[in-house]
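Q: generate coordinates for the sequence data below:
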Amino acid sequence: MSRRRPPDEGDELLARLGSLTAQARERAELQRSRVELALALQRGMLPRDLPVAPGYRLAVQYAPACSGLNVGGDWYDAFTLPDGRIGLSIGDVQGHNIEAAAFMGQVRVGLRALASVTGEPGELLARTNDLLLSLGGELFATCTFMRLDPASGVLESARAGHVPCVWATADGKSGIAQDEGGPPLGVVGGVDYPVTRYRLTQGGLFVLLTDGVVEGPRLSVDEGLDQVVRLAGIAAVAGMEAGSLAAAVLRGADRSGHEDDAAVLVVGHDGLLADVRRMRP
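A: Okay, here's the model as predicted:
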């Protein structure tokens, strides 16, 4: 003769299951709200407009990470400096949560504020690094800052632990920028960030990006950079618009299976003939 579970035990089990389900829904809703808040922070802290300079084109593409319920802290920025030159920055904050998104805003605002005092890339990164250390936070950020002089085409670049940029010319040459660089921002004080100078003439272009563009489960950083180098070379020869190139680079990031933020910033000089070369300090 089979034994039957008393009705009160079954009711208690169903009640417990219902309670656990309700708690799971509440946690999921809380996490979803945190993600939405972080995404809103990201959107609000990124620039809405890009500087305009005769003969030059700037374009950006950005895809926030949403792996599971996480978000990242990548950013891009472009703004006019007090002397008329253009500041370009791109970076990546450690972590994938709302704190990373908020810290991203601090770094970007800090760079902009300090750029009103000095636009020299090496000194600007050093001052931003000291500022972040003085705030006493636990996060750090990688960053590349470039200063473009539209009158001469000179690009001055300093890098703080960030993935290098890619360059290309209209005659088919392309490669990875060989900046010496320094450590990430917010790690150690008293650091010097070397400055590398390039000249961007007609038809040349630079692609600034974050590691989410060139690294993923199906792609190493080196393989990803090589992919962007090839794409940038083709784009320069074909005279592709900066916006089209930025979009194409981001599509390549999607193929890598990346789970991180992905940001692309392209600066190009209009024209048919080009030469991008490293200048001696």
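
Q: okay, CA-based contacts and neighbour counts for the rest of this
A: Will do.

Q: what packs against whichever strand or helix holds L124?
A: For L124, the host element (DSSP states H and E) is helix 121-135. In this structure, helix 121-135 packs against helix 98-115, strand 141-149, strand 154-160, with contacts taken as 3 or more Cα pairs under 8 Å, 6 or more residues apart in numbering; DSSP states H and E.

Q: reformat these as TSV; add distance to S220 and mean neighbour count.
A: Compiled in TSV, the helices and strands packed on helix 121-135 are given as follows (distance: least, Cα to Cα, whole Å; neighbours: other Cα atoms under 10 Å):
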stretch	distance to S220	mean neighbour count
helix 98-115	24	20
strand 141-149	18	24
strand 154-160	20	25
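
Q: out of these, which gets nearest to V249?
A: Closest of those to V249 is strand 141-149, at 18.0 Å (criterion: Cα to Cα).

Q: can you name the element that comes right after the helix or strand containing F79?
A: Using DSSP H and E, F79 sits in strand 74-80. Once strand 74-80 ends, the next helix or strand along the chain (criterion: DSSP H and E) is strand 86-93.

Q: between that next one and strand 154-160, how many degrees?
A: Between the axes of strand 86-93 and strand 154-160, defined by axes from the mean of the first three to the mean of the last three Cα atoms, to 10 degrees, the angle is 20 degrees.

Q: dump the helices and strands packed on helix 121-135 to a markdown table, plus distance to L250.
A: Output for the helices and strands packed on helix 121-135, formatted as a markdown table (distance: least, Cα to Cα, whole Å):
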| stretch | distance to L250 |
| --- | --- |
| helix 98-115 | 20 |
| strand 141-149 | 18 |
| strand 154-160 | 22 |
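
Q: how about the ones you listed, which one is nearest Q42?
A: helix 98-115 (6.1 Å).

Q: other SSEs contacting the closest one?
A: Looks like helix 98-115 contacts helix 7-45, strand 74-80, strand 86-93, helix 121-135 (3+ Cα pairs under 8 Å, 6+ apart).

Q: sequence B follows; please return its structure for comparison with A:
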Amino acid sequence: MQVLVGWDNPNEAETIGLFLNVGDIQAKITTDPEEFENAAAMGVWDVILMALNFPSLEKSFALFTKVRALQPEAPVLGACYQGEVVHLARFMSHGLHNFVTRDAGGEFILLLGSVIESANQAVLAQRSKQLAERLREEIESVRQLQESVIPRDIPTPPGYRIAARYEPAQIRVLGDQPVILAGGDYYDIFSMDANNLILLVGDAAGHGIKACMSIMTMRTLIHMIQDKSYVDTAHFVAEVNQRLANKAIVQDEGGFITMMYCTLNTATHRLQYTSAGHPMPLLHNLRTNEVTQLGGEAEAGMPLGIDPNETYHSVSVDMPEDSRLLIFSDGLTDAFPAGGDMYDQFGEKGIIKCLQSAASLSLDEALDKLFVDSQAFTQGSGRHDDTSAVLVERTSLR
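A: From the prediction side, this is the model:
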């Protein structure tokens, strides 16, 4: 800790130097007001201590004001005699951090080390609080940017219902104050033409600005090339991957994006999908209450942005009447209790159990139950990853 001391009494100044220059404290003590002011102008000080009659009772306030202006971040401590309360009040009202009372025997010198340490810790705590608040504000602005691309108007083709939801993860700073993280999740639902509906969920590795910007980059690419004719979802995903592999924002620090990309023909009720390292969709037959995972590891390609030459596979299945299709990010499966084994997760088993118990509920209620149940599984700690889910229902014609 760097401490600057301006003092009026040379004998006391020498003693103060002996007491302060121990341990982590490096103190510069001067009895020359010009040297004191120059040191304040040239150096970086953690704490400044000055006698409030230095260089004299009449000139000390002017010197204090100059030093405060030169070192606005450093706390200034004062030392005065008992009879100088009126004099002290002027300093306190103009930013003096704290003061010690001098005594004729010099015993107050024994307290200076702890007073200086306390002032330094108080300033560091205040700076940490301000930094955390700025961090919270920056994260909130990025999060709002990310959420601005989440679709609000979801197309609903005849014979179908669609519900979708995104929830960010949370961290805690400064005790119990939560910060909602800017995340790397993204879902989109849009019509290619009268009969073909696009459904996708993406998940960039990590949290924060980088993950958010990776997702924004992917979304931009998808909307740039969505008008091209792609008969096969694998070809579309391969082109997105090739373009993302050349983007530094995605590849930096080993970044990548997983994605589930689906096309649903609402006339033939044929679903085609491609996974780029993403969890496979689940198909729920409402008549039998059976839930089936569509595909496995053999169909799951490498995440986007790693290998520009990666080959992807497409899978096609029929979506029967009275069935629901769930596309989701791993924030749903990876929910686990605080202090518990992270491998003891909500998992696919929890999702399947929830879907089956929600078979008689409306689509919106079923989706809400998925989020409520996975949150409850964490026993109050909350999901540690942001979570997206798209739930599609093909209704009965009867």
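
Q: whereabouts in structure 2 does the strand holding F79 of structure 1 align?
A: Mapping strand 74-80 of structure 1 onto structure 2 (TM-score structural alignment) gives residues 185-191.

Q: who touches the matching stretch?
A: 150-151, 154-155, 166, 197-204, 212, 215, 329, 386-390 (Cα atoms under 8 Å, 6 or more residues apart in numbering).

Q: need the buried ones from those selected in PyMOL.
A: Entered in PyMOL, the line below selects the buried ones among those, by 16 or more other Cα atoms under 10 Å:
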select buried, resi 150+166+197+198+199+200+201+202+203+204+212+215+329+386+387+388+389+390
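
Q: which among the helices and strands packed on helix 98-115 of structure 1 is found nearest to F145 of structure 1?
A: strand 86-93 (4.4 Å).

Q: quick one: the residue positioned nearest the centre of structure 2 from V173 of structure 2, how far?
A: Nearest to the mean C-alpha position of structure 2, by Cα atoms, centre = their mean, lies L181 at 3.2 Å. Distance, L181 of structure 2 to V173 of structure 2, by Cα to Cα, to the nearest Å: 12 Å.

Q: equivalent analysis for Q130 of structure 2, please.
A: Distance of Q130 of structure 2 to V173 of structure 2, computed by Cα to Cα: 12 Å.

Q: with V372 of structure 2 instead?
A: 24 Å.

Q: what of T378 of structure 2?
A: 19 Å.

Q: ok, these two, which is more surrounded?
A: T378 (20 against 14; other Cα atoms under 10 Å).

Q: find the nearest non-adjacent residue to the aligned residue in structure 2 for H96 of structure 1, please.
A: Here H96 of structure 1 is matched to H207 in structure 2, going by TM-score structural alignment. Closest residue to H207 of structure 2 apart from its sequence neighbours, by Cα to Cα, 6 or more residues apart in numbering: G183 at 4.8 Å.

Q: show me what contacts that neighbour?
A: With Cα under 8 Å, 6+ apart, G183 of structure 2 has these contacts: 143, 146, 168-169, 204, 206-209, 211-212, 386.

Q: do F256 of structure 2 as well
A: By Cα under 8 Å, 6+ apart, F256 of structure 2 lies in contact with 204-205, 250, 303-306.

Q: the residue mapped onto Q23 of structure 1 from structure 2 and Q121 of structure 2, how far apart?
A: Correspondence of Q23 of structure 1 to structure 2, assessed by TM-score structural alignment: R127. R127 of structure 2 sits 10 Å away from Q121 of structure 2, going by Cα to Cα.

Q: likewise V240 of structure 2?
A: 51 Å.

Q: ok, those two, which is more surrounded?
A: Shown here are V240 of structure 2 and Q121; by other Cα under 10 Å, V240 has more neighbours (19 against 12).

Q: which position in structure 1 aligns with the more buried one?
A: In structure 1, V240 of structure 2 lands on T128 (TM-score structural alignment).

Q: now do the contacts for its match.
A: 107, 110-111, 114, 185.

Q: Provide the aligned range in structure 2 for stretch 185-197 of structure 1.
A: Taken onto structure 2 by TM-score structural alignment, stretch 185-197 of structure 1 occupies residues 304-316 there.

Q: now find how far off-centre the matching stretch is within its chain.
A: Here the centre of stretch 304-316 of structure 2 is set off from its chain's centre by 29 Å, with Cα atoms, centre = their mean, to the nearest Å.

Q: can you give me the end-to-end distance of it?
A: 21 Å.

Q: show me what A141 of structure 1 aligns to in structure 2.
A: Match for A141 of structure 1 (TM-score structural alignment): I257.

Q: show the contacting residues for that match.
A: I257 of structure 2 touches 202-205, 214-215, 250, 303-305, counting by Cα under 8 Å, 6+ apart.

Q: the same query, at a cut-off of 10 Å, please.
A: Counting by Cα atoms under 10 Å, 6 or more residues apart in numbering, I257 of structure 2 touches 184-185, 202-206, 211, 214-215, 218, 241, 244, 250-251, 276-278, 302-306.

Q: among those residues, which recur in structure 1?
A: Of those, the ones still in contact in structure 1 (both residues aligned by TM-score structural alignment, their matches' Cα atoms under 10 Å) are 184-185, 202-206, 211, 214-215, 218, 241, 244, 276-278, 302-306.

Q: where do the contact lists of Q130 and V173 of structure 2 overlap?
A: R136.

Q: before we move on, back to that, and the angle for the strand holding F79 of structure 1 with strand 86-93?
A: 170 degrees.

Q: post-alignment, strand 74-80 of structure 1 versus structure 2, mean distance?
A: Following superposition, strand 74-80 of structure 1 is found to deviate from structure 2 by 0.7 Å on average (mean Cα distance after the TM-score superposition for structure 1).

Q: quick check: angle from that strand to helix 7-45?
A: Using the same axes, to 10 degrees: strand 74-80 of structure 1 against helix 7-45 is 20 degrees.

Q: which parts of strand 74-80 of structure 1 are buried?
A: Within strand 74-80 of structure 1, the residues scored as buried using 16+ other Cα under 10 Å are 74-80.

Q: could these be laid out in TSV, adding distance to R277 of structure 1?
A: Output for those, formatted as TSV (distance: Cα to Cα, whole Å):
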residue	distance to R277 of structure 1
D74	28
W75	27
Y76	24
D77	24
A78	22
F79	24
T80	24
